[in-house]
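S.K.: After the sequence you'll find the predicted model.
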Amino acid sequence: MSQNTKKGTVLSALMWASEEFRSAGIESYRLDAELLLSEVLKISRVGLYLNFDRPMNKDEKERFLSLVRRRIKREPVAYILNRKEFMTVELYVDNNVLIPRPETECLVEWILKNVQIGSESRVIDIGTGSGCIAIALLKYTPIKHIYITDVSEGALAVAERNIKTIVNDKQYTRYLTSLMDGINEWEFDIVVSNPPYIKRGELKELMPDIIEYEPRLALDGGERGDEIITKLIVEAHLHLKKEGLLIFEHGDDYNIDEGLINGKYELVHKGKDYSNRNRFLVLKKI
């Protein structure tokens, strides 16, 4: 640690960590330093500013140093803290699941504003990961039961943990499967998914925070980036009721193959993310 940090106050620790992160090329260097120091001291980020002159004890310094070293190696803060906020809900996350993104909140917000979901609606979340979409729908709509699927047992364990913690008055059915393979349930009102959609050749261009830590299965969309999406469109049609909705996230350069939907789906909505980029589609089964 620098001489300034050895002074042992909250301010000196925060300044040191911010500079270490900045030197390592981490864009959110100040925010990350605040989040990690808040975790160590068990106070809010605002509390840090109210306690700048507070001395840190040996255990706190060692714990903070350990977390800073992990972040310098580009481990995401969400994995270090084992939590990530989504739709104002704090989710447990680890490296079995993709870290929930704000882009996916745009998809969920559209559903909440535009789709009537009742207590008995039949909804399935494909590739649930942390369960962020399923949990938002369980929490903010009257639906009593939801179906979730994932190809990863580790991801399903995370989703189940979150459901039981956050919406323990609701029910769910889980499937360990790829997309909707082997699911003998039909007549769904909504099939929703945030599938892998990054082109395989572009994975190496991702930030180390992503490609070195987040599950490749949740990122790799095949050579063109639409391999999983194409399968999803085909499989969902078999399981949706007439006029049921397929809602899925996609890359900002995705163009749907009209041959996939002609005579099968009506394109209802092209959704944007917070950066005004094309981010999700809503299809209605004809």
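M.R.: Structure received.
S.K.: contacts, neighbours, all on C-alpha from now
M.R.: OK.
S.K.: what's stretch 44-58 in contact with?
M.R.: Residues outside stretch 44-58 that contact it (CA atoms under 8 Å, 6 or more residues apart in numbering): Gly8, Thr9, Val10, Leu11, Glu34, Leu35, Ser38.
S.K.: switch to 6 Å and redo it
M.R.: Contact with stretch 44-58 is made by Gly8, Thr9, Val10, Leu11, Ser38, as judged by CA atoms under 6 Å, 6 or more residues apart in numbering.
S.K.: Can you flag which of these belong to strands?
M.R.: The strands, defined by DSSP state E, take in nothing from these.
S.K.: ranking those residues by neighbours, who comes first?
M.R.: Highest neighbour count within these, by other CA atoms under 10 Å: Val10, with 22 neighbours.
S.K.: which residue packs closest to that residue, ignoring adjacent ones?
M.R.: Nearest residue to Val10, sequence neighbours excluded (CA to CA, 6 or more residues apart in numbering): Phe52, at 4.9 Å.
S.K.: Which strand or helix spans that neighbour?
M.R.: Using DSSP states H and E, Phe52 sits within no helix or strand.
S.K.: can you give me the strands for the protein?
M.R.: Under DSSP E, the chain gives strands at 84-86, 89-91, 123-126, 145-150, 171-176, 188-193, 240-249, 265-272, 278-285.
S.K.: And the first one, what does it pack against?
M.R.: On a contact count with 3 or more CA pairs under 6 Å, 6 or more residues apart in numbering; DSSP states H and E, strand 84-86 meets strand 89-91.
S.K.: another structure for you, compare them:
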Amino acid sequence: MTTTLVQAWGAARKRLEAAGLSGPVIDARLLVEAAAEATRMDIVTDPYRALSAEQEARLEDYLSRRERREPVSHILGRKGFWKIMLQVNANVLTPRPDTECVVDAVLKATAETDRLSILDLGVGSGAILLAILAERPAAKGLGVDVSDEALAVARDNAAHLGLAGRCALLRGDWAEGLAEAQFDIVTANPPYIATEVIETLEPEVRVHEPRLALDGGPDGLDAYRRLAPEILRVLKPGGLFAVEIGYDQKAAVEALFQAAGALEVRTEQDLAGLDRVVLGKKSPLESGR
């Protein structure tokens, strides 16, 4: 007996619900679409299209992996972010909608024709840097990460998006080793989860995400203590920074950047109304630190 698209979606949803997973409707649809090589429109307009035996076997594999709490992004090897599609795997943090707030903040502060130089520290999959470059065709960027495996993912994404010509990727420890006062914009989504909190997270994060991209030290602020002075050092006078933070870190991170000499430090919230991005500028009169 063959299974149709709509039957597969319904059965997958029930199976993921029974496993106690959050978001079973969307997860089920994404897995069915990928397994059956179908689109969302196919499910609506051709719901009784039958899956082949190979497609059913693929869907079974996908659902079994999801039941074991492997993220959908890892199962499919891709994740949409802003207006781009990124390849992802276990070596990079899966891009989240919250991080789009960093992209939004930079785009609101710049114009499409600006010839910007952008530095993204802890580039990971390239999500922030590539999303900005896709919207700012006159801009060029540098992404830095300590992980060779993450840089390989970012390079693939830059190539597939046609942005490799405007994007350099470098292995490094934050901004250490970079020359001073080079960049108009500096962005970062550093690890900001307190070490002891990581073990309380969902398995999708705790087990499948790289610990290097999560662990912010005992209070979650270790990366910001290094980043604040380093970011101010490599920004051009008057340059802008935008860094993602945890929902309860506004006061601490703002204070760190203010102590490093940043001006106009403020925090913007995400769509849920939670503090998410700390922004500020380097003094326009300052030539370097």
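M.R.: That came through fine. None of the values given here were measured: they were computed from a predicted structure.
S.K.: Mind checking the TM-score on these two?
M.R.: After superposition, the two chains reach a TM-score (TM-score structural alignment, normalised by the length of the first structure) of 0.92; 281 aligned residues with a CA RMSD of 1.8 Å.
S.K.: before we move on, the earlier item: tell me how far the residue nearest to Val10 of the first structure lies from Tyr140 of the first structure.
M.R.: In this view, Phe52 of the first structure and Tyr140 of the first structure are 39 Å apart by CA to CA, to the nearest Å.
S.K.: Please identify which of those two sits among more neighbours.
M.R.: Each of Phe52 of the first structure and Tyr140 has its neighbours counted (other CA under 10 Å); Phe52 has more, 14 against 11.
S.K.: Identify the residue of the second structure aligned to that one.
M.R.: Matched to the second structure by TM-score structural alignment, Phe52 of the first structure sits across from Pro47.
S.K.: Please report the distance of that match from Glu37 of the second structure.
M.R.: Computed as CA to CA, the Pro47 of the second structure to Glu37 of the second structure distance reads 13 Å.
S.K.: Over to Lys282 of the second structure?
M.R.: Distance from Lys282 of the second structure to Glu37 of the second structure, counting by CA to CA: 49 Å.
S.K.: Nearest residue to the middle of the first structure?
M.R.: Residue closest to the average C-alpha location in the first structure (CA atoms, centre = their mean): Pro100, at 1.5 Å.
S.K.: now for that one: what does it line up with in the second structure?
M.R.: By TM-score structural alignment, Pro100 of the first structure lines up with Pro95.
S.K.: measure its match to Leu240 of the second structure for me?
M.R.: Taking CA to CA, one finds Pro95 of the second structure at 22 Å from Leu240 of the second structure.
S.K.: go on, Ala152 of the second structure?
M.R.: 27 Å.
S.K.: of these two, who's got more company?
M.R.: Taking neighbours as other CA under 10 Å, Ala152 of the second structure and Leu240 compare with Leu240 leading, 27 against 17.
S.K.: Counterpart of Ser117 of the second structure over in the first structure?
M.R.: Alignment note (TM-score structural alignment): Ser117 of the second structure maps to Arg122 of the first structure.
S.K.: gap between the counterpart of His237 of the first structure in the second structure and Gln258 of the second structure?
M.R.: Using TM-score structural alignment, the partner of His237 of the first structure in the second structure is Leu232. Using CA to CA, Leu232 of the second structure is found at 10 Å from Gln258 of the second structure.
S.K.: Of these two, give the one with the bigger neighbour count.
M.R.: Taking other CA under 10 Å, Leu232 of the second structure and Gln258 do not tie; Leu232 has more neighbours (27 against 17).
S.K.: contacting residues around the nearest residue to that one once chain neighbours are set aside?
M.R.: Distance criterion CA to CA, 6+ apart; nearest residue to Leu232 of the second structure, sequence neighbours excluded, is Lys282 at 6.2 Å. Shown in contact with Lys282 of the second structure (CA under 6 Å, 6+ apart): Pro237, Gly238, Gly239, Ala262.
S.K.: from the residues you listed, which single one is nearest Glu54 of the second structure?
M.R.: Of all the contacts of Lys282 of the second structure, Glu54 of the second structure sits closest to Gly239, with 53.6 Å by CA to CA.
S.K.: Could I get the contacting residues of the closest residue to that closest one other than its chain neighbours?
M.R.: Distances taken as CA to CA, 6+ apart put Asp184 closest to Gly239 of the second structure, at 4.6 Å, once the chain neighbours are dropped. For Asp184 of the second structure, the contact set (CA under 6 Å, 6+ apart) comprises Leu116, Ser117, Lys236, Gly239.
S.K.: Give the aligned equivalent of Ala12 of the second structure in the first structure.
M.R.: By TM-score structural alignment, Ala12 of the second structure lines up with Ala17 in the first structure.
S.K.: nope, Ile245 of the second structure is what I meant
M.R.: By TM-score structural alignment, Ile245 of the second structure lines up with His250.
S.K.: can I assume that match is in contact with Leu281?
M.R.: No: with contact defined as CA atoms under 6 Å, His250 of the first structure does not reach Leu281; the gap is 7.7 Å.
S.K.: Do you have the helices of the stretch 101-250 of the first structure handy? List them.
M.R.: In the stretch 101-250 of the first structure, the helices defined using DSSP state H, counting those that start in this stretch lie at 102-114, 132-140, 153-166, 208-211, 227-239.
S.K.: which parts of the last one are buried?
M.R.: If you call a residue buried by 16 or more other CA atoms under 10 Å, then helix 227-239 of the first structure has these buried ones: Glu227, Ile228, Ile229, Leu232, Ile233, Ala236, His237, His239.
S.K.: Take the residues you listed and lay them out in TSV including distance to Lys144 of the first structure.
M.R.: Listed next are these as TSV, based on distance: CA to CA, whole Å:
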residue	distance to Lys144 of the first structure
Glu227	32
Ile228	29
Ile229	28
Leu232	25
Ile233	26
Ala236	22
His237	24
His239	20
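S.K.: quick revisit: just the contacts of Asp184 of the second structure now: which is nearest Ala179 of the second structure?
M.R.: Lys236 (10.9 Å).
S.K.: quick one: the closest one and Val186 touch, right?
M.R.: No: the pair Lys236 of the second structure and Val186 does not pass the contact test of CA under 6 Å, sitting 9.7 Å apart.
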